[in-house]
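Visitor: All I have is the shape, not the residue letters:
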């Protein structure tokens, strides 16, 4: 018998002053049995940073044909594809062909640097791909916020972001841009 995903609930308040996006979201997050709290909370942070009206969690680890998050237009075409972790260059290229914008959020410090050096030459030629690397320790700090029921607040201002809860100090979400889309 397969182990089922664990369900987490989050009330997420977003104040993104850089994009003028202010909204409250009721999220249901399925945490795959092999997923860590760190990875799950990086997915939540990605949702908060890129939130738009139709952004939603996908099957992610449970389905290799879906990202961690995506936004589709009203016809079902994929506008934004967001992967968390260190996908291989074939997955990124496939996503680049299927979506208008692809965002990869790598985390893990030194392992992210090694991963990037391995995929960089192939990914850099893809015009619609953005690659971020979270700062050292950010994923672990985000993971410490994980609870089965969460009340979270995300603030984005002047290119900086924080994710916090009423039970813990806000976690600064620091990143470096490894690749920006062509023309950005």
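Guide: Right, received. Where do you want to start? Computed from a predicted structure; not experimentally measured.

Visitor: use CA for all of it now, contacts and neighbours both
Guide: OK.

Visitor: ok, so what distance separates the residue nearest the centre of the chain from residue 106?
Guide: Closest residue to the average C-alpha location of the chain: residue 46 at 3.0 Å, with C-alpha atoms, centre = their mean. Using C-alpha to C-alpha, to the nearest Å, residue 46 is found at 11 Å from residue 106.

Visitor: A further structure is provided below for comparison with the first:
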């Protein structure tokens, strides 16, 4: 018998001073049986960092479907306008995503993020619509400790630093840009 996904519900209160975006969102994210709390929380952070007032940004089947990113935004015709990957995807996946979506964003995390980037950087150089951001490994481990099945998170973003707080604690995560979209 296959293991089922675990459902997490989060109330996200976003105050993003860098984008002048402020809003609250009730989100539901399914955690794949092979997914860690750290990855789940980075997905929630990615949602908070790129959500817009129209709330078209959505979680996908992610790990359960290799043809979908972790989050995406679809326009009214069903075309992918924004493709967001969390983790360390290979260059073939990124190039395929860049061909399918208007904007591709990678939020890399973990101890191997810099090594991963040095390995794929030249291979994705021609992808003009690709942005790559990285988070500190220690900060994402601290973020993972905030995970609960039902949670209320406040995410405040200023000068590329996200401050995430909830009843269980808080963490500051610096967003380091490795590549801007060209």
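Guide: Yep, it's here. The shown structure was predicted, so the numbers you read here are calculated from the model rather than taken from an experiment.

Visitor: I'd like the TM-score for the two structures, please.
Guide: After superposition, the two chains reach a TM-score (TM-score structural alignment, normalised by the length of the second structure) of 0.95; 180 aligned residues with a C-alpha RMSD of 1.0 Å.

Visitor: Please pull up the helix or strand immediately following the longest helix belonging to the second structure.
Guide: Longest helix in the second structure by number of residues (criterion: DSSP state H): helix 37-50. Following helix 37-50 of the second structure in sequence order, the next helix or strand is strand 57-59 (DSSP states H and E).

Visitor: one step back: residue contacts, the residue nearest to the centre of the first structure?
Guide: 82, 105 (C-alpha atoms under 8 Å, 6 or more residues apart in numbering).

Visitor: try the one 3 residues further on
Guide: In this structure, residue 49 of the first structure makes contact with 16, 154, 156, 161, judged by C-alpha under 8 Å, 6+ apart.

Visitor: which among those residues gets closest to residue 59 of the first structure?
Guide: Nearest to residue 59 of the first structure among these, counting by C-alpha to C-alpha, is residue 154 at 23.4 Å.

Visitor: can I assume that closest one sits in a helix?
Guide: No. Residue 154 of the first structure is assigned strand when assessed by DSSP: H, G, I helix; E, B strand; the rest coil, not a helix.

Visitor: What number of residues are in the vicinity of the residue lying closest to it once chain neighbours are set aside?
Guide: Residue nearest to residue 154 of the first structure in three dimensions, not counting chain neighbours: residue 163, with 4.4 Å by C-alpha to C-alpha, 6 or more residues apart in numbering. Counted by other C-alpha atoms under 10 Å, the residues lying close to residue 163 of the first structure total 26.

Visitor: Return the residue of the second structure aligned against residue 101 of the first structure.
Guide: The alignment partner of residue 101 of the first structure in the second structure, by TM-score structural alignment, is residue 103.

Visitor: One more: residue 117 of the first structure?
Guide: Matched to the second structure by TM-score structural alignment, residue 117 of the first structure sits across from residue 118.

Visitor: what's residue 52 of the second structure in contact with, if anything?
Guide: Per C-alpha under 8 Å, 6+ apart, neighbours of residue 52 of the second structure: residue 21.

Visitor: one more time with 10 Å, if that's ok
Guide: Counting by C-alpha atoms under 10 Å, 6 or more residues apart in numbering, residue 52 of the second structure makes contact with 19, 21, 22, 23, 73.

Visitor: Wait, a helix at the fourth one?
Guide: No. Counting by three-state DSSP, residue 23 of the second structure is located in no helix; its state is strand.

Visitor: Now for it, how many residues are close by?
Guide: A count of nearby residues for residue 23 of the second structure, using other C-alpha under 10 Å, gives 14.

Visitor: quick one: it from residue 46 of the second structure, how far?
Guide: Residue 23 of the second structure is 15 Å from residue 46 of the second structure, where distance means C-alpha to C-alpha.

Visitor: Since that was my last question, I'll sign off now.
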